[in-house]
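Student: Mind folding the following:
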Amino acid sequence: MTITLTGPVLEGTLVRLEPLEQRHAADLAVAAEEDRGTYAYTWVPRAEEAAAYIDGQLARAATGRLAPYAQISLATGRAVGATAFWEPRCWRDEERLDAVEVGFTWLARSAQGTGVNAEAKYLLFRHAFEVWEAARVDLKTDARNSRSRAAIESVGARFEGVLRNWSRSSVPGEEGRLRDSAIFSITAEEWPERRAALEARVRRAVERTAERTARTDQDRSRDQEGDRPAPATPTR
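Tutor: Alright, predicted model coming up:
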């Protein structure tokens, strides 16, 4: 197979996906430590491991089988997580990508539930189906990871089953153990419907963000009004 994965910058309204570099290490170190309890079965580097984590992803990228990204919140300009294309597969033609996986995904607690994940998946899926003309996109997670499974299904991927003893466990304390992986996919035939649903979901997230920003601005304005000294009483 001669396909080599390379990921361009992909930008939406809430998130920009930038090819992962060491300059993202400081932000990712902060993001990784926000609330470790939300990661459960997902392996996320500790703050002190951020630089080594990026080195490892770049080493995999050098093989042509991984295109790692930093997820940049457009609200703050900071990296809030990571994701990647990986495992390219060709069946019909060695020069044509037939399938690719989206994985290595994690998000800081503050970015979860904000629409960032939905838009990041939308950008990745759109590139895979409309630029690479892939026939399918895979997503996998630990079969025990109910939070991740729900998030994957929420972006329109279809559950296809559980692959037993599929890969090593990412859970601390389970080093050397194998895990069962739940596998999901979206196909090229399904993409137009999934695209419309994701676009609508992202629009709603953008609207909610705008509403929260407006309320915050109003609250700040009221606080500033309250801090102003009362006008002096005129003397006679």
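
Student: rest of the way, CA atoms for contacts and neighbours
Tutor: OK.

Student: Now do the biggest helix by length in the chain: which elements does it pack against?
Tutor: Assignment by DSSP state H gives helix 191-227 as the longest helix of the chain. Here helix 191-227 touches helix 116-126, going by 3 or more C-alpha pairs under 8 Å, 6 or more residues apart in numbering; DSSP states H and E.

Student: tell me how far the helix it packs on is from the chain's mean position?
Tutor: Taking C-alpha atoms, centre = their mean, to the nearest Å, the mean C-alpha location of helix 116-126 is offset from the chain mean by 7 Å.

Student: So which other helices or strands are in contact with that helix?
Tutor: strand 10-11, strand 15-19, helix 191-227.

Student: would you list those in TSV and tack on distance to I183 and mean neighbour count?
Tutor: Shown next, in TSV, are the helices and strands packed on helix 116-126 (distance: least, C-alpha to C-alpha, whole Å; neighbours: other C-alpha atoms under 10 Å):
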stretch	distance to I183	mean neighbour count
strand 10-11	25	16
strand 15-19	24	23
helix 191-227	17	14
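
Student: now those as a markdown table including distance to G64?
Tutor: Converted to a markdown table, the helices and strands packed on helix 116-126 look like this (distance: least, C-alpha to C-alpha, whole Å):
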| stretch | distance to G64 |
| --- | --- |
| strand 10-11 | 19 |
| strand 15-19 | 14 |
| helix 191-227 | 25 |
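
Student: closest to G103 out of the ones you listed?
Tutor: For the helices and strands packed on helix 116-126, proximity to G103 was assessed by C-alpha to C-alpha; strand 15-19 is nearest, at 13.6 Å.

Student: quick one more, to check against the first:
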Amino acid sequence: MRIEPVVLEGKVVRLEPLGDGHVAGLTDAARHDEVWTYMDEPAPHVAGLVADALDEQRRGERLAFAIVERRTGLAIGSISYIDIQPAHRGLEIGWAWVTPSRWRTGAARDAAFLLMRHAFDRLDAIRVVFKTDSRNVRSQRAIEGLGATREGVFRNHRILRDGYVRHSVYYSVIREEWPNVRGVFEAGQQAY
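Tutor: Just a heads-up that it's a prediction; the model follows:
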């Protein structure tokens, strides 16, 4: 698995390698506290988030994308490959967020599908993982809507900045499931 920046075109969004040129648009998109409810930081300083993502990318730990709405050309969120494990041909799709005005528009679903398709079809992944805070039921439903299988809960997984002890719910799609998952997406059979 050789993970490199790439532009991916979907029905609703285009994923562009995250860079400094996205800071202004993402700053506006990130200004809503509800985006950060289950993330381990307050509404962030986006320039710092971008700098951190690019630093992690240089170390081979992450590949971050801006989610750009095709209809408007606006940067409306971000999503990343994280926990990249080339030797095991697996990775996680995470650090995913979309501005609330674009929730339930298909933007996040399209972005996740693009990364899954790229992982399985181009990177030859055998496993794609998603995880979310156990309190984030909306995210769990969205991940299940992607066709991912719930694997279980990592109890007391992380201590968040406010001292809360987080349980993380893990999901995955494996290579053997991908053709069916892809077919459902491409047929448009799942609701956004």
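
Student: D35 of structure 1 is nearest to which of the helices and strands packed on helix 116-126 of structure 1?
Tutor: Using C-alpha to C-alpha, those put strand 15-19 closest to D35 of structure 1, at 20.4 Å.

Student: What residues does the aligned partner of A182 of structure 1 in structure 2 make contact with?
Tutor: In structure 2, the residue matched to A182 of structure 1 (TM-score structural alignment) is V169. Contact analysis of V169 of structure 2 by C-alpha atoms under 8 Å, 6 or more residues apart in numbering lists 131-134, 140, 150-154.

Student: out of those, which are buried?
Tutor: By neighbour count, with 16 or more other C-alpha atoms under 10 Å, those hold 131-134, 140, 150, 153 as buried.

Student: And the furthest pair within these?
Tutor: Most distant of the buried ones among the contacts of V169 of structure 2, by C-alpha to C-alpha, are D133 and R150, 13.0 Å apart.

Student: in structure 1, which spans are helices?
Tutor: Ranges of helices within structure 1 are 25-32, 50-61, 116-126, 146-154, 191-227, based on DSSP H.

Student: Serialize those helices to CSV and add fields for distance to L97 of structure 1.
Tutor: Formatted as CSV, the helices of structure 1 follow (distance: least, C-alpha to C-alpha, whole Å):
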stretch, distance to L97 of structure 1
helix 25-32, 30
helix 50-61, 17
helix 116-126, 13
helix 146-154, 22
helix 191-227, 16
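
Student: and of those, who's closest to T83 of structure 1?
Tutor: Across the helices of structure 1, closest to T83 of structure 1 is helix 116-126 (C-alpha to C-alpha), at 8.5 Å.

Student: Average offset of the closest one relative to structure 2?
Tutor: For helix 116-126 of structure 1, the mean deviation from structure 2 after alignment is 0.9 Å (mean C-alpha distance after the TM-score superposition for structure 1).

Student: so that helix matches what in structure 2?
Tutor: Going by TM-score structural alignment: helix 116-126 of structure 1 matches residues 107-117.

Student: Not counting its own residues, what contacts that stretch?
Tutor: With C-alpha under 8 Å, 6+ apart as the test, stretch 107-117 of structure 2 has contacts from 8-15, 67, 69, 79, 81, 93, 96-98, 128, 142, 146, 182, 185, 192.

Student: can we see that at 7 Å?
Tutor: For stretch 107-117 of structure 2, contacts defined as C-alpha atoms under 7 Å, 6 or more residues apart in numbering pick out 8, 10-13, 15, 67, 98, 128, 192.

Student: returning to what we had before: dump the buried ones among the contacts of V169 of structure 2 into TSV; add distance to H118 of structure 2 as well.
Tutor: Listed next are the buried ones among the contacts of V169 of structure 2 as TSV, based on distance: C-alpha to C-alpha, whole Å:
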residue	distance to H118 of structure 2
K131	19
T132	22
D133	25
S134	27
Q140	22
R150	21
V153	27
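
Student: rewinding a little: redo the contacts of V169 of structure 2 as a markdown table? Include distance to E176 of structure 2.
Tutor: Output for these, formatted as a markdown table (distance: C-alpha to C-alpha, whole Å):
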| residue | distance to E176 of structure 2 |
| --- | --- |
| K131 | 20 |
| T132 | 23 |
| D133 | 26 |
| S134 | 27 |
| Q140 | 22 |
| R150 | 16 |
| E151 | 16 |
| G152 | 19 |
| V153 | 23 |
| F154 | 24 |
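
Student: Return the closest of these with respect to E56 of structure 2.
Tutor: Using C-alpha to C-alpha, the contacts of V169 of structure 2 come closest to E56 of structure 2 at K131, 19.0 Å.

Student: what do we get in structure 1 for that closest one?
Tutor: Per TM-score structural alignment, K131 of structure 2 is aligned with K140.

Student: how near is that match to R36 of structure 1?
Tutor: 21 Å (C-alpha to C-alpha, to the nearest Å).

Student: Aligned to R182 of structure 2, what sits in structure 1?
Tutor: So R182 of structure 2 corresponds to R195, using TM-score structural alignment.

Student: Please name the nearest non-neighbouring residue to its match.
Tutor: Spatially, and ignoring its direct neighbours in sequence, R195 of structure 1 is nearest to Y122 (7.1 Å; C-alpha to C-alpha, 6 or more residues apart in numbering).

Student: cool, R144 of structure 1 as well?
Tutor: Y41 (7.6 Å).

Student: ok, now K11 of structure 2?
Tutor: Taking C-alpha to C-alpha, 6+ apart, and ignoring the residues beside it in sequence, K11 of structure 2 has D110 as its nearest neighbour in space, at 6.9 Å.
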